[in-house]
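In: Here is a sequence with its predicted model. Questions after.
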Amino acid sequence: MCVKERRVVDNLYLVKDDSQLVAFRDFVLRNTEKLEAYQSFLKNELAVYDLPQAIIWSGFNAATQIIREIPVPAYTNNRRMVMTPDLTVWKELYLYQLMDYECSQQTQAIESHYHSLSENFLLQIVGHELAHWSEHFSDDFDGYDSYIWFEEGMVEYISRKYFLTEEEFQAEKICNQSLVELYQKKYGWHSLNDFGSSTYDKNYASIFYEYWRSFLTIDKLVENLGSVQAVFDSYHLWANTDKTLPLLNWFVQQKLIEKEI
C-alpha cells in the first residue's frame, strides 16, 4: 500500500497494513510543525537550500530489504529520504549493540537508557538525515569517503541539539561513551578515517560505533572551539589546503582536538 499526501516535502507511505499506515500518518501529522520549524532552522542557520522531493515513511522490512538493502532504516539521497518512524524498531536496533558484550552494570545502564527513549529520538533521526543537505559540507574532492565521519558526526550533533532535551542529550552522550569503551575493549582501536561504505557490511555494534565516535569527536570540537559555526570554519580551512593530511589528523595537528577518540 502506498499513499501520498502533500507537505513542504511530499510524504509517501510504504506500509504493510492499515494499522501501520495510521501509526505513521499520526506521527507525521503530530510532528509536522516541529519538522517544518526544523527545516526553517536548517535554511537559516546551516545553508540548507534544497530538500529531498519526498520522505518515504516505511516499515523496517521495506526500508532495509525492498527500497535498499541496508541494516539501518534511515537514509537519504539526492531525491528521497527513507525513514521508519517506529520507536520500538529503533529501540531494538540500538539494543542489538549489546549482543556483543557480556552482561554488566555498564550494559544494564545502556539497556535502561534505550528502553527510556522518547519520540524526540525519532525526530532526531529525521533531523540527522535532513541536515545532510547542508551546503556547508564539501563533497567535490577525491577521497571524500575518508572524511565522511565529519559529516555524519556533525549532522548527528546538530539534530540532537535541536530535538533532544539537555537531559536526553547528555544521557545519550554518556551511553555513546560507554558503547565506544565496550567496543574498543573487545575489538581494539582503529582510526575514524576508516569510516566508509564498508561500515554497513558489519554488525550493529560496529555500525553504530563509528557514528558514536563521529558524534563524540564533533562534540569535543564544539566544546573546544565554542560553536558549530567555528567547527565548520575550521573544516573549510582544511578543505582549502592540499588535503594531503586527513581532516582528523589536521584537527589534531592544529591542536583543535587532543587525539582521536
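Out: The structure has been received and is ready for your questions. Numbers count the residues shown, from 1 in each chain.
In: can we go C-alpha only for contacts and neighbour counts from here?
Out: OK.
In: Pretty sure Lys16 sits in a helix.
Out: No: counting by DSSP: H, G, I helix; E, B strand; the rest coil, Lys16 is not part of a helix but coil.
In: Tell me which residues are up against stretch 120-137.
Out: 35, 38-39, 42, 46-51, 74-76, 81, 83, 85-87, 151-152, 155-156, 158-160, 162-164, 232 (Cα atoms under 8 Å, 6 or more residues apart in numbering).
In: Can you flag which of those belong to strands?
Out: Of the positions in these, 74-76, 81, 83 sit in strands, assigned by DSSP state E.
In: so which of these comes closest to Ala171?
Out: Ala74 (22.1 Å; Cα to Cα).
In: okay but that closest one is in contact with Pro85, surely?
Out: No: with contacts counted by Cα atoms under 8 Å, Ala74 stays clear of Pro85, the gap being 9.2 Å.
In: Tell me which of these two has more neighbours.
Out: Ranked by neighbour count (other Cα atoms under 10 Å), Ala74 and Pro85 place Pro85 first, with 25 against 21.
In: Show the contacting residues for that one.
Out: Taking Cα under 8 Å, 6+ apart, one finds 24, 27, 57-59, 122 in contact with Pro85.
In: Show me those that map onto helices.
Out: When DSSP state H defines the helices, the subset of the contacts of Pro85 inside them is 24, 27, 122.
In: In a strand, Val3, correct?
Out: Yes: per three-state DSSP, Val3 lies within a strand segment.
In: where does it sit relative to Ala54, distance-wise?
Out: 12 Å (Cα to Cα, to the nearest Å).
In: Mind listing the shared neighbours of the two?
Out: Common neighbours of Val3 and Ala54 (Cα under 8 Å, 6+ apart) are Leu12.
In: what's whichever strand or helix holds Gln177 packed up against?
Out: Assigned by DSSP states H and E, Gln177 belongs to helix 166-187. Here helix 166-187 touches helix 105-115, helix 204-225, going by 3 or more Cα pairs under 8 Å, 6 or more residues apart in numbering; DSSP states H and E.
In: Including distance to Tyr144 and mean neighbour count, could the ones you listed go into CSV?
Out: Rendered in CSV, the data for these read as follows (distance: least, Cα to Cα, whole Å; neighbours: other Cα atoms under 10 Å):
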stretch, distance to Tyr144, mean neighbour count
helix 105-115, 32, 15
helix 204-225, 15, 20
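In: let's bring in a second one:
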Amino acid sequence: MKPIYTFEIADDLNKYHADITYFHTQIKDFQKYLEDYFQLKDIPNGVFWTSRFVMEEVLEKPVPAFTRDEAIYMCAVQDYWAQYFIALLPESLKDKYTSYYSEHTKDEMLAILGHELAHHIDLFLAEFDEEHPTCEDMWFEEGMATYLPRKFFFDDELFNDIYHLEKSLYEYYLNEFGDLPLEHFTYDIYSHSKEYIMFHYWMSFIKVTQFVSHVDGDVSRLFKLYHDWDTEGRKISLSHYFETHI
C-alpha cells in the first residue's frame, strides 16, 4: 500500500512523514500475515494520511480512521489521537488510564491501521459494495479486526493492558447505554456520540477476545464456526451460535 498525503498545510507533510514511514514499514509484516492465514487478496491501493480538519470537516467522519474498498483513511496527528482516546475516559478512570494513551498512542495507531487493513480479508462475509449490507455479524468483523492486529503487534502485557482498559470503559458505559446485545452494532450507531460508537467497539473486542480464549486461541476455528453459522442459514444470532458450539 502506498502512502498518500492529504494535508491542507504543506508543512504537515514534513511534520508527520517519519511516523507515516514507520507505520508503512511495520504494516508490511501484518499484511503478509493476513495474506498467509486470513485470505487477504484485495489489498487497498493506498493509505490517505490526513489531518483532523480533513477527517472531520471535509470527509465528515466521526472517527479518525476508516476504510473503503479502494483505500484506507487515517488521521496522522498523534496528539489528536491521544486527545480522542483520553476524552473517552470518564473522570473515575482518568487517573488510572490516561498514562496508557500518553505512552502508547503510536502503538494504538499502528493497531488501528492494521484494523482497517483486516477489514479487507475475504473471510468476512460482508462486502464493501453491498448497497444494503446485513449487520448481523458486524460486531464480529469489527471485534476481530481489532483483535488480530493487537495480537500481532502487541506483546502479552500490552495486549492485556488494552483489554482490561477497554473492558473497564465498556463496564462504565453499561450504566449509561444499557446491556445491549452484540447484534445492536449496526451502521446506525455512527449517528450517535463518539462514546456510544466506541462502546460498541469495546464490547465487540472484549467478546471476540473471550470467544477466542474459549477455542484456546485458535482463531481459524472461530472463523470456521462463523462460516458454519452462515451456511446453516443464520437460524440464531451469531453470538448465541458461538455460545452453543464452543
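Out: Noted; the coordinates are in hand. In this text the structure is predicted, and so the values were computed from the model without any measurement.
In: Turn the helices and strands packed on helix 166-187 of structure 1 into a markdown table, columns for distance to Glu181 of structure 1.
Out: As requested, these are exported to a markdown table (distance: least, Cα to Cα, whole Å):
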| stretch | distance to Glu181 of structure 1 |
| --- | --- |
| helix 105-115 | 10 |
| helix 204-225 | 10 |
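In: Tell me how many other residues crowd Gly188 of structure 1.
Out: 9.
In: one step back: can you tell which of the helices and strands packed on helix 166-187 of structure 1 is closest to Ala239 of structure 1?
Out: Evaluated with Cα to Cα, these place helix 204-225 nearest to Ala239 of structure 1, the distance being 16.6 Å.
In: matching residues in structure 2 for the closest one?
Out: Aligned using TM-score structural alignment, helix 204-225 of structure 1 spans residues 194-215 in structure 2.
In: Could you do stretch 74-82 of structure 1 as well?
Out: Structural correspondence for stretch 74-82 of structure 1: residues 65-73 of structure 2, per TM-score structural alignment.
In: still on that earlier bit, contact partners of the match of helix 204-225 of structure 1?
Out: Outside stretch 194-215 of structure 2, the residues that touch it by Cα under 8 Å, 6+ apart are 62-63, 88, 139-140, 142-144, 146-147, 163, 166-167, 169-170, 173, 177, 182, 185, 189-190, 218-219, 221-222, 242, 246.
In: Just the buried subset of the residues you listed, please.
Out: Neighbour counting by 16 or more other Cα atoms under 10 Å classes 62-63, 88, 139-140, 142-144, 146-147, 163, 166-167, 169-170, 173, 182, 185, 219, 222, 242 among the contacts of stretch 194-215 of structure 2 as buried.
In: Just those: which are in helices?
Out: Counted as lying in helices by DSSP H, out of these, are 139-140, 142-144, 146-147, 163, 166-167, 169-170, 173, 219, 222, 242.
In: Just give the closest residue to the corresponding residue of structure 2 for Val155 of structure 1, not the sequence neighbours.
Out: Mapped onto structure 2 by TM-score structural alignment, Val155 of structure 1 lines up with Ala145. Distances taken as Cα to Cα, 6 or more residues apart in numbering put His115 closest to Ala145 of structure 2, at 4.8 Å, once the chain neighbours are dropped.
In: and if you look at Leu88 of structure 2?
Out: Glu195 (6.3 Å).
In: Make TSV from the contacts of Pro85 of structure 1 and add distance to Glu111 of structure 1 and neighbour count to it.
Out: Below are the contacts of Pro85 of structure 1 laid out as TSV (distance: Cα to Cα, whole Å; neighbours: other Cα atoms under 10 Å):
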residue	distance to Glu111 of structure 1	neighbour count
Phe24	26	21
Phe27	25	17
Trp57	27	27
Ser58	26	26
Gly59	24	23
Leu122	18	20
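In: For Leu125 of structure 2, what is the corresponding residue in structure 1?
Out: Here Leu125 of structure 2 is matched to Ser138 in structure 1, going by TM-score structural alignment.
In: what residues are up against its match?
Out: Here Ser138 of structure 1 is in contact with Ala239 (Cα under 8 Å, 6+ apart).
In: any idea how far it is from Asp145 of structure 1?
Out: 11 Å.
In: Count the neighbours of the residue nearest to Ala145 of structure 2 for me.
Out: Neighbours of His115 of structure 2 (other Cα under 10 Å): 24.
In: Which element, helix or strand, includes it?
Out: Using DSSP H and E, His115 of structure 2 maps to helix 91-118.
In: That helix to helix 156-177, inter-axis angle?
Out: Taking axes from the mean of the first three to the mean of the last three Cα atoms, to 10 degrees, one finds helix 91-118 of structure 2 and helix 156-177 inclined to each other by 110 degrees.
In: List the buried residues of stretch 147-158 of structure 2.
Out: For stretch 147-158 of structure 2, the neighbour count (16+ other Cα under 10 Å) marks 147-150, 153-154 as buried.
In: ok, and what's touching it?
Out: With Cα under 8 Å, 6+ apart as the criterion, stretch 147-158 of structure 2 contacts 30, 107, 111-112, 114-115, 118, 159, 205, 208-209.
In: cool, and stretch 38-58 of structure 1?
Out: 9-15, 24, 76-85, 127, 130-131, 133-136, 162.
In: Which part of structure 2 matches it?
Out: So stretch 38-58 of structure 1 sits over residues 30-50 in structure 2, by TM-score structural alignment.
In: If we go by neighbour counts, what in that stretch is buried?
Out: Using 16+ other Cα under 10 Å as the test for burial, stretch 30-50 of structure 2 gives 30-31, 33-35, 38, 40, 43-44, 47-50.
In: If we only consider those residues, which is nearest to Gln83 of structure 2?
Out: Within these, the smallest distance to Gln83 of structure 2 is 16.4 Å, found for Thr50 (Cα to Cα).
In: Would you mind measuring from the counterpart of Leu113 of structure 2 in structure 1 to Asp50 of structure 1?
Out: Aligned by TM-score structural alignment, Leu113 of structure 2 pairs with Val126 of structure 1. Separation of Val126 of structure 1 from Asp50 of structure 1 (Cα to Cα) stands at 15 Å.
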